[in-house]
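*Asks:* next one to model:
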Amino acid sequence: MDLTEQHTARWKLLGPGIVAAATGVGTGDLVATLVAGNQFGYTLMWAVVVGAMVKIALAEAAGRWHLASESTIFHGWSTLGRWTHVYFAPYIIIWGFVYGATAMSASALPLATLFPVLPLEGWAVICSLTGLVFVWLNRYAVFEKVITALVGLMFVTIVGLALYIGPDVVQTVKGLRPLLPRDSAMYTMGLVGGVGGTITMAAYGYWVNAKGWRDATWIRMMRLDNSVAYITTGIFVLATLVVGAELLHASGIVLTEDDKGLVDLAAILEQRFGPVISTVFLVGFFAAAFSSLLGVWHGVSLMFADFMGHIRGKVNRPVAERERSWEFRAYVLWLSIPPMVLLQFERPFALAVIYGVVGAFFMPFLALTLLWLLNSSRVPRQWRNGWLSNTALGVAGTLFLALCLHELWNQLTSV
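*Replies:* Below you'll find the predicted structure:
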């Protein structure tokens, strides 16, 4: 095999990173980025770049743990003590219940706008059950292909829209300077820490194993896969910021800070550019939302199956076995069916507070435990952290801890 064929073969192997990045970038991230562009124009462009770098470091650490230790992230957490189980058990149950409703509603919004023959709740149920059936019947290889197709769709539509609107090149370059406009601190931390940063960062290692990468010989491939994925995500998010800056900031339009803000944007696009552009945007909106739903239905269910396997003494089962396990299917059902009750109501206040508190801890928990694990004798010396990885994970842990404390403060002051 010549050098060109080797490079082509490597590019064909890419996949788990795209799955993790696509799953992590949901509609909430799109709205946050649009609102940041809406309020501050191009000024926070640099924060998106830093955020992509932080995610590359964090996902690389998760993937390296799986390959260097030849065990899962939950196995690593278990070696740190039973306290990790005490945190993880309520987290994954509460998070799954609330996120299930959020994901199905977000996926339904563009469909209800494009096809108003059903109410939002009806489309939400269809999206949830479609995700359930798809994940139940298919294995990782098919799942990866479908997610990759959805990523291509959302990338082409959103980046194409940004190019169609026309970015201000001078302001884009100026936006790469690290400046903090007044009242922008939390938007900045949210852009750095929030876009693509969820429990799916931890699921990345499980998808790496599902791809067939199971030992340290795959670390170089994993690093390429991860870097390509988050650079692609960074371009996607930069394009979203351009749309917010050009279409909203310049016009003085204020966007709603929830998923309905994306429907409002579709209406603005229709007024400015006609129904075709608006429809294309809604298709990209659906691709972003539904790829997140499918990713969580699959990846977090794998994590739950691993968690239950550790409790039952079944450690490091093959991914194919986990995908067929009752624990995997039970969690897919938990994500898909019970959250439907929340579609008829606002999120119960007590549940919202608990969800906010347990969810705020996860990203600092992930960053700091990876820092701990990858500096220990649990991995071979050659694959332990160097100064660059330690710096990146330390910065990520500090950033996520600050966001965590801010979220806790918001929850406490809202009581």
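*Asks:* make it CA atoms for all contacts and neighbour counts henceforth
*Replies:* Noted.
*Asks:* correct me, but residue 131 touches residue 295?
*Replies:* No - using C-alpha atoms under 8 Å, residue 131 is not in contact with residue 295; the gap is 9.3 Å.
*Asks:* near residue 93, how many residues? Count them for me, please.
*Replies:* 15 (other C-alpha atoms under 10 Å).
*Asks:* which residues does it contact?
*Replies:* Residue 93 sits next to no residue when contact means C-alpha atoms under 8 Å, 6 or more residues apart in numbering.
*Asks:* list the buried residues of the host helix or strand of it.
*Replies:* Residue 93 is located in helix 83-114, with elements delineated by DSSP states H and E. Residues 84-85, 88, 91-92, 94-113 are the ones in helix 83-114 that count as buried (16 or more other C-alpha atoms under 10 Å).
*Asks:* check stretch 75-83 too.
*Replies:* By 16+ other C-alpha under 10 Å, the buried positions in stretch 75-83 come out as 75-78.
*Asks:* then stretch 244-251?
*Replies:* Within stretch 244-251, the residues scored as buried using 16+ other C-alpha under 10 Å are 244-249.
*Asks:* of these, closest to residue 284?
*Replies:* Taking C-alpha to C-alpha as the measure, residue 284 lies nearest residue 244 of the buried residues of stretch 244-251, at 15.4 Å.
*Asks:* please verify my assumption that the closest one contacts residue 40.
*Replies:* No - using C-alpha under 8 Å, residue 244 and residue 40 do not qualify as a contacting pair, with a distance of 9.1 Å.
*Asks:* sorry, back to before: next SSE after the helix holding residue 93?
*Replies:* Heading C-terminal from helix 83-114, the first helix or strand you meet, by DSSP H and E, is helix 120-137.
*Asks:* and that following helix, what does it pack against?
*Replies:* helix 83-114, helix 275-311, helix 326-336 (3 or more C-alpha pairs under 8 Å, 6 or more residues apart in numbering; DSSP states H and E).
*Asks:* now the other sequence, so there's something to compare against:
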Amino acid sequence: MPKTLDDELHTAGAGASGRRERAASVPRVAWLIGPALVAGVAYLDPGNVASNMTAGAQYGYLLVWVVVLGNVMAWLIQYLSAKLGIVTGRSLPEVLGARITNRWGRRAYWLQAELVAMATDLAEVIGGAVALNLLFGVPLLWGGLITGTVSIALLVLQSRRGPRTFEFVIMGLLAIIAIGFTVGVFIAPPDPGGLLAGLVPRFADTNSVLLAASILGATIMPHAIYAHSALTRDRFATRRGGPGARRDSGDPTRRIAWHGFGISRPADEPAPAPGTSTEVPTGVLVRATRWDVSIAMAIAGTVNLCILLLAAVNLAGVEGTDSLEGAYAALGVALGPVVATLFAVGLLASGLASTSVGAYAGAEIMHGLLHVRVPLILRRLVTLIPALAILWLGFDPTLSLVLSQVVLSFGIPFALVPLVVLTAKVGVLGQWRNHWATTAAGVGASVFLIVLNGVLLWLVFTGA
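*Replies:* Model (predicted):
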């Protein structure tokens, strides 16, 4: 019979005398799930929608393999990020900030990470603005302001009510996103033969390479790598020193205090009443995180694939579908106003949810690398400026979204390579360091992404 969570806690809680420590209440595995679902929203931001819709409309099933491959790599990457936060009690930016001793080197690393965060904000705010324009006719600039205001409200909720409440809100938006982007596929299902053919890796021309890089930049999000380690750190904080405290990464029985639905108890709070607290070993958290990441990536991968298939079936060869507005109109003609409206609602939920996660990641990047804490709301206001400027100047929103994902794609190696290296080190994760096969897979993913971006640069600059 397989071991249950109760069994694992019983084994981990046994002392030298063989007696079981008291655990009046055991948190269920479901209570350990949440951080990956929040980080996974980054994989369903408006940039994903624009990239996948454009790929499906222009190339049909050709780039299905890119979506699938990107999602497989994303599972590995998000798991490593979450594990780093659980075991060390620090986010990836914090670990790098402590290890990059050269001040200018640390600032240079922060600058590229900050540009990635700004590109993320750009995609999310523009996507929300476009959705509000489609649904209610709100001018794009005002739509961007509304999206930014809602994101500030969500961040205030996160800071005042804690990570678990924030997770529930984001999960609700995630459900809306999933419904909005998948309904059309059930009404007009894809061709099985075309879908299978799309699993064969290949490109058609330079633009298909650009779109592949855009899809990967939208699927494997650098800011999601930074954010996930911080989300697990904040949720699974120890009693000693609170979030970010230095921990003994080599102790297999190190445990983390929980109460209620799994919200960690700050160090200065009194102990909870009997029957409401228990201790969860690191190993249990790491295993639960695999489930958390698997669920989140399964949702994100399915929705992203459905977006591409929706466009491949209904928008291929249709004029004017190279923009979100054109795709919305074409979906209304092909599948009816209900499907088109659900698509716009999904796009709006995508912008609102992902912009909050992006702001959270940006604040963590600044804190971890520059050791500077800027109030989250102030930072949110500052990072709104580039997106609002693009909307005010009248740039094409869809093209801006796609290009922002290419910028994210170039930021991937700077987040991914250090993550793979750090999680392979005994001195960082102790017994929880990567298995050699995990490290090899991480190296393979890094090499693939770097080579793809190199080819893209060569094609763009040579005009091939």
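*Asks:* TM-score them against each other, please.
*Replies:* Here the TM-score for the pair of chains, by TM-score structural alignment, normalised by the length of structure 1, is 0.82; 387 aligned residues with a C-alpha RMSD of 3.2 Å.
*Asks:* before we move on, back to that, in a markdown table: the helices and strands packed on helix 120-137 of structure 1, plus distance to residue 178 of structure 1.
*Replies:* Formatted as a markdown table, those follow (distance: least, C-alpha to C-alpha, whole Å):
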| stretch | distance to residue 178 of structure 1 |
| --- | --- |
| helix 83-114 | 32 |
| helix 275-311 | 28 |
| helix 326-336 | 39 |
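*Asks:* what's the closest of the ones you listed to residue 17 of structure 1?
*Replies:* That would be helix 275-311 among those, by C-alpha to C-alpha, at 11.6 Å.
*Asks:* and the next element down the chain from that closest one?
*Replies:* helix 319-323.
*Asks:* residue 23 of structure 1 pairs with which position in structure 2?
*Replies:* Here residue 23 of structure 1 is matched to residue 42 in structure 2, going by TM-score structural alignment.
*Asks:* quick check: closest non-adjacent residue to that match.
*Replies:* residue 354 (5.4 Å; C-alpha to C-alpha, 6 or more residues apart in numbering).
*Asks:* got a list of what the one you found touches?
*Replies:* Residue 354 of structure 2 is in contact with 41-42, 44-45, 124, counting by C-alpha under 8 Å, 6+ apart.
*Asks:* hmm, try it at 10 Å
*Replies:* 38-46, 120-121, 123-125, 128, 151, 170, 173-174, 224, 360 (C-alpha atoms under 10 Å, 6 or more residues apart in numbering).
*Asks:* quick one: map it onto structure 1.
*Replies:* Mapped onto structure 1 by TM-score structural alignment, residue 354 of structure 2 lines up with residue 292.
*Asks:* quick check: its match vs residue 236 of structure 1, distance?
*Replies:* From residue 292 of structure 1 across to residue 236 of structure 1, the span is 15 Å (C-alpha to C-alpha, to the nearest Å).
*Asks:* likewise residue 6 of structure 1?
*Replies:* Between residue 6 of structure 1 and residue 236 of structure 1 the computed distance is 28 Å (C-alpha to C-alpha).
*Asks:* secondary structure class for residue 258 of structure 2?
*Replies:* Of the three states, residue 258 of structure 2 takes strand according to DSSP: H, G, I helix; E, B strand; the rest coil.
*Asks:* aligned counterpart of residue 152 of structure 2 in structure 1, please.
*Replies:* Using TM-score structural alignment, the equivalent of residue 152 of structure 2 in structure 1 is residue 132.
*Asks:* same check on residue 112 of structure 2?
*Replies:* In structure 1, residue 112 of structure 2 lines up with residue 91, judged by TM-score structural alignment.
*Asks:* can you get me a residue count around the nearest residue to its match once chain neighbours are set aside?
*Replies:* Closest residue to residue 91 of structure 1 apart from its sequence neighbours, by C-alpha to C-alpha, 6+ apart: residue 358 at 5.7 Å. By the criterion of other C-alpha under 10 Å, residue 358 of structure 1 has 18 neighbours.
*Asks:* surely residue 358 of structure 1 and residue 405 touch.
*Replies:* No - in terms of C-alpha atoms under 10 Å, residue 358 of structure 1 does not count as a neighbour of residue 405; the distance is 11.6 Å.
*Asks:* quick one on the thing from earlier: residue 6 and residue 236 of structure 1 - which one has more neighbours?
*Replies:* Legend: neighbour count by other C-alpha under 10 Å for residue 6 of structure 1 and residue 236, higher for residue 236 (23 against 11).
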